[in-house]
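[1] Give me coordinates for this.
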Amino acid sequence: MKHLTIDPSTSGLPTKDHVATKPFPEAKTTKVHPSNAKEEDTNATLYFIGTATTILEWEGIRILTDPNFLHAGDHVHLGPGVSGTRQTNPAIDLEELPRIDAVLLSHYHEDHFDRLVEDKLRRELPIITTPHAKSCLEGKGKESFTAVHALDFFESLQVDVKDDGGVKQKKPSIKITGMPGKHVPPGPLSIANDILKAVPPTNGWMIELGYADGPEQFEDGYRIYISGDTLMVDELKEIPERYKGQNIDLMLIHLGGTTIPGPSMPLLMVTMDAKQGVQLMQLINPDLTIPIHYDDYDVFMSPLSDFKKAVLEAGLSDKVVYLDRKDQFKFNVRQSSGSGMGSESLLAEKLATQAV
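    Predicted structure coming up:
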C-alpha cells in the first residue's frame, strides 16, 4: 500500500494568491442521519459546494473533492466539439476556501478541475487522482503539480496525520482506494474513445476514515464510497464482492445523466441518470446515499427530481439525504477503545480554534 503523511498545521491555504486565512464556510443547513449519531455526537463533516465539489473534514484533516468553482454562464470544454455551460454558482468561491490538506480528483475533466482551479492551486498541494490525470498534471513544465499520487482501480493509499510527538496508540488515518468507473458505455464507442482519448478515464473512490498504529495496521471507523462519473457497468459489481461483510456507511453518487454532445443533440449518456442511480443504491447497499453532481451544467439531462421520484418508487426514501449547495452533513467516525482523545484530536481542536 502507498503512504502519504499530512501535517495539517503546515498545509497552508490552497491557492497561490490566498492572502489571508479564511474560516471554514458556515453551512446554510446541517443534516445528520439518526442511525449514525446525533448532531452533538458527530465528529466529521461533509460540506457540499456544488457539482462534485465537497469538503470532507475529520480529525483536523480537510480533503477537497473534484474542485470546480466556475459560475453560472461560464463554459467548460468536455471533449472534441463538446462544451457545457454552468447553470449554478458554487456555495463559495475558490478564494474563500479555508486550509485544505489534499485534493481528491476523480478525473481530469473541466467540470471537475476547471481552468481557474488549475491556474490558481498551489503546485505542492497533494492531489490524489487517476494515472491519466497524474500525467496531465505533471506534464506542464514549470507549472507542473509536484505532489500528485495516482491510484488505479483497487489500488490503495494510506493518508496518515503527522505525529506531533504526543503519546497515542492509534493515530487518525484515511485509507483511499480507487474504485472502477466508466464514462463511456462498453462497445464500439468505448473502443473508439480509447483510440481518440476524447473522454478521460475516471475513478470512483472508497474512503475509509479510521485509526492506525503502524504500517498496514488500519481500523476502519466510517466508510464512504464515491461513485465518480460512471455509468452502471459490470465492473461495479466487484465492489460489493470485495467489501462483502464490510459495511458501507455512505455513498456519494454522481448523477445528472450527463449527455453529449449536449442538450440540443443528446446522443450519448456518460453519467448515471435517476434509474441507474437507484440501481447502484441497490447494488452497493450503503446505509445512506447523498446525491451530488446533478444540475450544475446544461449537459445534465436527468434532474434531481427524477432521482427523488425513482427513490420513492423503489421504497428507498429513508436511505437518502439531500443536500443543497452550502449544506453540510455531519456524521460520527467510530473509534476503537485504543483510539481515544490524543495528540491528533487535540490538533483538530487547535486548528478549529484558529479558524483555518
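
[2] switch to C-alpha atoms for all contacts and neighbour counts from now on
    Fine.

[3] ok, the nearest residue to Gly181 once chain neighbours are set aside - contacts?
    Nearest residue to Gly181, sequence neighbours excluded (Cα to Cα, 6 or more residues apart in numbering): Thr230, at 4.8 Å. Contact partners of Thr230, counting by Cα atoms under 8 Å, 6 or more residues apart in numbering, are 181-184, 202, 204, 254, 270-272.

[4] repeat that for 7 Å
    Shown in contact with Thr230 (Cα atoms under 7 Å, 6 or more residues apart in numbering): 181-183, 270-272.

[5] Give the helix, strand or coil label for it.
    The local conformation at Thr230, judged by DSSP: H, G, I helix; E, B strand; the rest coil, is coil.

[6] ok, it to Asp163 distance?
    37 Å (Cα to Cα, to the nearest Å).

[7] Could you also give me the structure for this next sequence, so I can compare it with the first?
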Amino acid sequence: MRVTRIGGPTALVEWEGWRILTDPTFDPPGRTYSFALGTSSRKTTGPARSLDDIGDVDVVLLSHHHHADNLDDSGRVGLARAATVLTTRAGAKALSAPSGPVGHPDVRGLAAGDSVTLTAQDKPALTVVATPCRHGAPFTRPLVGPVVGFALTLGDAARPGLWVTGDTVLYDGLRRAAAAMRPDVAIVHIGAVKFPLTGPLAYTMDAAAAVELIALAEPGTAVPVHVEGWSHFSEQEAAAAKVFESAELTVRESVRWAPLGEPIEVG
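    I've put the predicted structure just below:
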C-alpha cells in the first residue's frame, strides 16, 4: 500500500490497483471559512499535490461534507474525478441531488455499521464498512452533524487492510470499534480542533487520545493526518510528534509521519 499525504485530512491511497482519496481539500491557503455558531477558521497551507497531479480515482472516502476542512470548494469540484463517493447518509443526499453543487451520479450514504462492496475490472473486491465517529461532545451533534470513518478490506481478508478514522473524538463507541479492528494501516485524524467561542471543547482527537486509540486498534502502521494547514487545529504536527515520541514502544513504532506530497510504502 502506498499513502501520499496531501494536506489536512486529504490523502491518496494506492492499494492493489485501487486509487482511494480521503476528504478532498484542494483550495489554496489564505481564505477564512465559516463553521457552525459563528465559528471560523483560516486555511494556512495549500495542498501538497494538485487535483491534476492526482488525476482520476476509484473512490472518495468523505467523512462528512459540511465542513470546509474536510471538503472545500476545489474538493467538491474534484469529486467528479471519482467513480464512487462514500460518505454519510446526509452527505449522500446533499451531494447527489441534481440541483445541488455537485450532483455526482454515484454517491452512497453510510451510517456506522453499514457496508458496501465495490468491484472493478482486474481488481480485488473492496468492502468498506462505516465505523463510528463523534465530532465533539455528545450535545454538539445537532451543530456539527454526522461523521463516519471507514474500514476497508480486500477480497476475503480476515481483517481490514485500511482504517480511516474520520474526524472524531475518542469515546466508548470508538474504543470498542478500535479494539476489534487490528487493521494493517490506520489513517488517524488528530489536530485537537477547537474554537475560541466554545473554549476547551475539542472536536477531534489530540495526539494523547490517538495514542490510546492506536494502542487499542493495534495497526501495523498509523499515519497521522488532519494536523496542519488550518488555524483551528490547536495541536499541530510538531506538538503532536512530541506526544507520539513519548508513547509506549508499540505505539511509537507503529506511528509513521508521511512527508507532505511524498508517497510512502506502508502495511
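
[8] TM-score of the superposition?
    The TM-score (TM-score structural alignment, normalised by the length of structure 2) is 0.89; 263 aligned residues with a Cα RMSD of 2.2 Å.

[9] With His107 of structure 1 as the reference, measure out to the residue nearest to Gly181 of structure 1.
    From Thr230 of structure 1 to His107 of structure 1 the distance is 11 Å (Cα to Cα).

[10] which residues of the stretch 1-150 of structure 2 fall in strands?
    Assigned by DSSP state E, counting those that start in this stretch, the stretch 1-150 of structure 2 shows strands spanning 2-7, 10-15, 18-22, 32-34, 40-42, 57-61, 82-88, 107-110, 115-118, 126-131, 149-154.

[11] which residues touch the longest helix along structure 2?
    Longest helix in structure 2, counting residues (DSSP state H): helix 207-217. Helix 207-217 of structure 2 is contacted by residues 170, 175, 178-182, 190, 240, 243-244, 247, 251 when judged by Cα under 7 Å, 6+ apart.

[12] and that helix, which stretch of structure 1?
    Using TM-score structural alignment, the residues of structure 1 aligned to helix 207-217 of structure 2 are 274-284.

[13] mean shift between the matching stretch and structure 2?
    For stretch 274-284 of structure 1, the mean deviation from structure 2 after alignment is 1.4 Å (mean Cα distance after the TM-score superposition for structure 1).

[14] now that stretch, how far from the centre of its chain.
    On the basis of Cα atoms, centre = their mean, to the nearest Å, stretch 274-284 of structure 1 sits 18 Å off its chain's mean C-alpha point.

[15] likewise stretch 230-240 of structure 1?
    18 Å.

[16] Show me where structure 2 has its helices.
    51-54, 73-78, 89-96, 141-144, 172-179, 207-217, 237-245, 249-254.

[17] right, and those - which one's nearest Val129 of structure 2?
    helix 172-179 (11.3 Å; Cα to Cα).

[18] Of all the residues in the closest one, which ones are buried?
    174-175, 177-178 (16 or more other Cα atoms under 10 Å).

[19] what's the closest non-adjacent residue to the one residue sitting closest to the centre of structure 1?
    Centroid-nearest residue in structure 1: Thr65, 3.8 Å away (criterion: Cα atoms, centre = their mean). With sequence-adjacent residues excluded and distances taken as Cα to Cα, 6+ apart, Thr65 of structure 1 is closest to Leu104, at 4.7 Å.

[20] so how many other residues sit close to the aligned partner of Gly46 of structure 2 in structure 1?
    In structure 1, the residue paired with Gly46 of structure 2 is Asn89, using TM-score structural alignment. Residue neighbour count, defined by other Cα atoms under 10 Å, stands at 18 for Asn89 of structure 1.

[21] what does Leu118 of structure 2 give?
    15.

[22] which residues sit in contact with whatever residue of structure 2 lines up with Thr177 of structure 1?
    Per TM-score structural alignment, the equivalent position to Thr177 of structure 1 in structure 2 is Val129. Listed by Cα under 7 Å, 6+ apart, the contact set of Val129 of structure 2 reads 113-116, 150-152.

[23] okay, now Asp53 of structure 2: neighbour count?
    Asp53 of structure 2, neighbours per other Cα under 10 Å, totals 8.

[24] Could you do Gly55 of structure 2 as well?
    11.

[25] one step back: aligned partner of the residue nearest to Gly181 of structure 1 in structure 2?
    Checking TM-score structural alignment: Thr230 of structure 1 goes with Thr168.

[26] one step back: which among the buried residues of helix 172-179 of structure 2 gets closest to His232 of structure 2?
    Leu174 (22.9 Å).

[27] what's the closest non-adjacent residue to that closest one?
    In space, and not counting its chain neighbours, Leu174 of structure 2 is closest to Pro132: 5.9 Å by Cα to Cα, 6+ apart.

[28] How much space separates that neighbour from Leu249 of structure 2?
    From Pro132 of structure 2 to Leu249 of structure 2 the distance is 27 Å (Cα to Cα).

[29] Verify the contact between Val161 of structure 1 and Leu209 for me.
    No - assessed by Cα atoms under 7 Å, Val161 of structure 1 is found out of contact with Leu209, at 11.8 Å.

[30] Which neighbours do these two have in common?
    Common neighbours of Val161 of structure 1 and Leu209 (Cα under 7 Å, 6+ apart) are Ser173.

[31] what does Asn68 of structure 1 align to in structure 2?
    So Asn68 of structure 1 corresponds to Thr25, using TM-score structural alignment.
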